[in-house]
Every structure is written in structure tokens, then in C-alpha cells.
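Asker: A predicted structure for the sequence below; I have some questions about it.
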Amino acid sequence: MTLLVVTAVAAEAEALARGLPPGAAVTVAPVGVGPAAAAAGTARLLALAGDRYRAVVSAGIGGGIGLDPGATALATRCVAADLGADSPQGFLSLDELGFGSATADVDPALLAALREALPDAVAGEVLTVSTVTGTAEGTAELRRRHPTAVAEAMEGYGVACAAQGAGLPFGELRTISNVVGPRDRAAWRIGDAFAALTAAAAALAGLHS
């Protein structure tokens, strides 16, 4: 059976494909930017594939929280960090509102295999947001609410929902292109993040069902 790896955009998929060994039982596909597009795109791929896939990994570049550009992050769980409600007392998560859960756990065996294959990767919460953080105030609030977070991206929670709906193990891998904080495009190192993504592809190819 095949591992499905979904990315937001084609450039991320191409970076991963460059690092896959010939004949790897891995399908890499871009499904769109943001949690809604990621959930819909992943669910469509899974529905069309029957029982072809054995697990799903959300992969791509993201912003580092305490990690420098070029680093690799592995999710211990995904958190939809801005799914909830604003209030005079501050942000209320979906869990606090009683409408479900804004967190999605990753498969322990999948995470353990990725940590073994990528010993330099840092594991922690990976946040899914619809609006990326771009101010010092927003970063401070994010760190306050999610002290164990190591990265921020835009698709993981959506992919997790699709994988869980199909009854498949889920994981998330992010390589860091920039530090989460005040938006400074000049400091971004997207090339380094793509290179790290290519390097991580062999670990994905080595995963076993």
C-alpha cells in the first residue's frame, strides 16, 4: 500500500518528489492552501483511491516557533489555533465553546517512525491557522496559548480531519522557512526550507505500514 503525502502548493510537492528514491511507495499531491482546501482536497484523493493508501502525512514549509529556518518540525498533535470565538475575556477555543475539538492527535507509531528517521527534527504542537501570525503582539499571544508549539502552518488540521474521517493514520512534517513574528519577507529562507523538505523525503519513503 502507498503513503499519501499532501502539500499546499506544487512547489512543496516538487521539493519532496526530488528526494524520493525511485520506486518509493509514496504519492505526493498538492491540495490547496488553508484548512478548508486541504480537507476537501485530501478527502477527494482518499475517496477516489479506495483502499490504496495506508496513511496520510501533511507536509510542507511553515513558520518556526522557537525554530530557525532550515529546521524540521514533527507534529505531536495539530491544533486549529484560530478556530473558536473572540470574547471580552480573550480567545475561546472550539473546545471551550463546547462545539467539538480544535486538536487532532497524530498517529503515535507514525510519529515514532519519523522521529527515528529524522533524529534532528523537533517534535511539538504544529498550529494550523487561516491567517498567519505577523506581529509581535500576535506571536506573544500564540506562545501564551500554545507554549509547546514549534511551528505554524495552514493545512495540518484540515488534512487530519480528512484522514481521521477515512480511518487512516495521520502525521505532519514541516520544514521552517521563517521565524513566526513581525512579517519580514527579507528574512525568509524559503530555499533552505525546500532543501530540508527534499532531505526529509527519504524518511517518508522509509515508513512502513
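Answerer: Here it is on my side, so go on.
Asker: C-alpha from now on. contacts and neighbour counts both.
Answerer: Will do.
Asker: Neighbours of residue 108, how many?
Answerer: Neighbours of residue 108 under the rule other C-alpha atoms under 10 Å: 14.
Asker: Please report how far it lies from residue 20.
Answerer: According to C-alpha to C-alpha, to the nearest Å, residue 108 and residue 20 sit 23 Å apart.
Asker: then this one, side by side with the first:
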Amino acid sequence: MERRQIEQSIDGLPDQWSIETIGFGVIAAAIRTTELIQKRHPERIIVIGIAGLFPVDDPQHQVGTATWFDEVTIDGIGIGQGDDYQSAFELGWQWLDGDSRDGTTLRVMPGPDAHSDSQAAPRQLLTVCAASANPAEAALRKSRFPNSLGEDMESFSVALAANRAGIPIQILRGFSNPVGRRDKQEWQIENALTSVATQLRQVT
């Protein structure tokens, strides 16, 4: 559905571009991205789609809008659940080697609206293995990742695969719902994807 709406919202892509689906979740995204890199040898990767929006005091970021992210991190790689959770980095497991400056976060190529202020906080996306089921879970995740603006289930995997292959990557996500709100009647998927398409036109 996301791919179809994006294609319909953009009046023609450059000939050298292709839109591919990478599946659902961190495992499928990692495998599919690796397959596509080996098959197509892209010069650049742009991750597009929907994400949940954490509460933020910024009118620029609302449900139905889209944004380019500066970095992506991941939750769920470690031990325990809830308040007992400890990340792999906290346990001393350097599983990302040289890909990350802090053991959990990957920098990505800035979007066309990149901050001119070098001191501005990076726009961070949080990738998870299972999305927040309710506002309480969303609040717990936000407390562990206070800099995260959105929640998705694929982007970290794509970024890691791209980094390992030496391919620049950008991440553009539309906010379809508040993180932890699972009633899809309240979601704004169409508006979010239309916003993604509008932002994507800036780089086509």
C-alpha cells in the first residue's frame, strides 16, 4: 500500500531510480536490503514510509507530516523487558563495532532540509522489533530514548546494511499516528504518505 501511494503521488521518477519494498520488521528489512544491494549496487538509498510520532513541542512535527532524519537508533537488542531492560551497549557488548559512535546510534545522510545550526539536536528515529502497544509503553521508550522523534520497525536495519556496504542512506518517514495509539481509525496514513511524496520531490 505504501509503495503504491508513493508512486501515485510522484509525477515520474528519474529513470535511474527504483522503488522497492523491503518487508515488515527488522529481520525482513535487513535481509531484503542486503539482497537488493547485491543485485542493484545502488549509489544511494532512501528509506521512505510511515512511522509513529512521539510527543514533541514542535508544530513542524505533527501526525500527517513527514520529516528527514539525521540518525537512527534501535531498542530491543539486549536483555530483559520493561524497566528491567538493558541494551547490548549497557552490557558492554560492542556489537556495532565501528558503525556507531555510541554503540546504538547510526548517523545517516541529512535530508535537503538539514539544520544550518550545527548545535541543533539531531532528528532521531527509533527502530523497534515490536511497536509500542499503548501510551505507557511509548512513554517508557521515550524515557530511554529522549531524543527520538519517531518510532518505526525497519530503518535501523536498512541503515546498518547500507553502512556495511559503504552506501549513503537517507531516511524520510511520514507520521501516521502517535506512538502507542493502535486504533487505525485515528491514523492518518494517506496524509503521512502524501507528505513523504512531497518531501521526496525535493531530491528527484
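Answerer: Okay, I see it. All figures in this text were calculated on a predicted structure; none of them were measured in a lab.
Asker: What's the TM-score once they're superposed?
Answerer: Superposed pair, TM-score by TM-score structural alignment, normalised by the length of the second structure: 0.81. Supporting alignment: 185 aligned residues with a C-alpha RMSD of 2.2 Å.
Asker: What segments of the second structure are strands?
Answerer: Applying DSSP state E to the second structure gives strands spanning 45-53, 66-69, 71-75, 78-79, 86-87, 105-107, 124-128, 148-152, 169-178.
Asker: Give the aligned range of the fourth one in the first structure.
Answerer: It stands for strand 78-79 of the second structure. Mapping strand 78-79 of the second structure onto the first structure (TM-score structural alignment) gives residues 84-85.
Asker: That stretch: average distance to aligned residues in the second structure?
Answerer: Taken over the aligned residues, the distance from stretch 84-85 of the first structure to the second structure averages 1.5 Å (mean C-alpha distance after the TM-score superposition for the first structure).
Asker: name the helices or strands packed onto the lengthiest helix in the second structure?
Answerer: Ranked by residue count under DSSP state H, the longest helix found in the second structure is helix 26-40. Counting by 3 or more C-alpha pairs under 8 Å, 6 or more residues apart in numbering; DSSP states H and E, the packing neighbours recorded for helix 26-40 of the second structure are helix 155-165.
Asker: what's the most centrally placed residue in the second structure in contact with, if anything?
Answerer: The centre of the second structure sits closest to residue 155, judged by C-alpha atoms, centre = their mean, with a distance of 4.1 Å. For residue 155 of the second structure, the contacting residues are 26, 29, 47, 72, 127, 171, by C-alpha atoms under 8 Å, 6 or more residues apart in numbering.
Asker: and which of these is nearest to residue 150 of the second structure?
Answerer: residue 127 (8.5 Å; C-alpha to C-alpha).
Asker: measure the closest one to residue 160 of the second structure for me?
Answerer: 12 Å.
Asker: any chance of the strands of the second structure in JSON lines, plus mean neighbour count and distance to residue 199 of the second structure?
Answerer: Shown next, in JSON lines, are these (neighbours: other C-alpha atoms under 10 Å; distance: least, C-alpha to C-alpha, whole Å):
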{"stretch": "strand 45-53", "mean neighbour count": "24", "distance to residue 199 of the second structure": "10"}
{"stretch": "strand 66-69", "mean neighbour count": "25", "distance to residue 199 of the second structure": "7"}
{"stretch": "strand 71-75", "mean neighbour count": "23", "distance to residue 199 of the second structure": "18"}
{"stretch": "strand 78-79", "mean neighbour count": "13", "distance to residue 199 of the second structure": "35"}
{"stretch": "strand 86-87", "mean neighbour count": "16", "distance to residue 199 of the second structure": "34"}
{"stretch": "strand 105-107", "mean neighbour count": "20", "distance to residue 199 of the second structure": "20"}
{"stretch": "strand 124-128", "mean neighbour count": "25", "distance to residue 199 of the second structure": "17"}
{"stretch": "strand 148-152", "mean neighbour count": "27", "distance to residue 199 of the second structure": "17"}
{"stretch": "strand 169-178", "mean neighbour count": "26", "distance to residue 199 of the second structure": "8"}
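Asker: can I get those in a markdown table with distance to residue 195 of the second structure?
Answerer: Formatted as a markdown table, these follow (distance: least, C-alpha to C-alpha, whole Å):
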| stretch | distance to residue 195 of the second structure |
| --- | --- |
| strand 45-53 | 10 |
| strand 66-69 | 5 |
| strand 71-75 | 20 |
| strand 78-79 | 34 |
| strand 86-87 | 33 |
| strand 105-107 | 23 |
| strand 124-128 | 17 |
| strand 148-152 | 15 |
| strand 169-178 | 6 |
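Asker: nearest to residue 192 of the second structure, of those strands?
Answerer: Short answer: strand 169-178, nearest of the strands of the second structure by C-alpha to C-alpha, at 4.4 Å.
Asker: and the closest one, how far from the first structure on average?
Answerer: Mean deviation for strand 169-178 of the second structure: 0.8 Å (mean C-alpha distance after the TM-score superposition for the first structure).
Asker: tilt between that strand and strand 124-128?
Answerer: Here strand 169-178 of the second structure runs at an angle of 70 degrees relative to strand 124-128 (axes from the mean of the first three to the mean of the last three C-alpha atoms, to 10 degrees).
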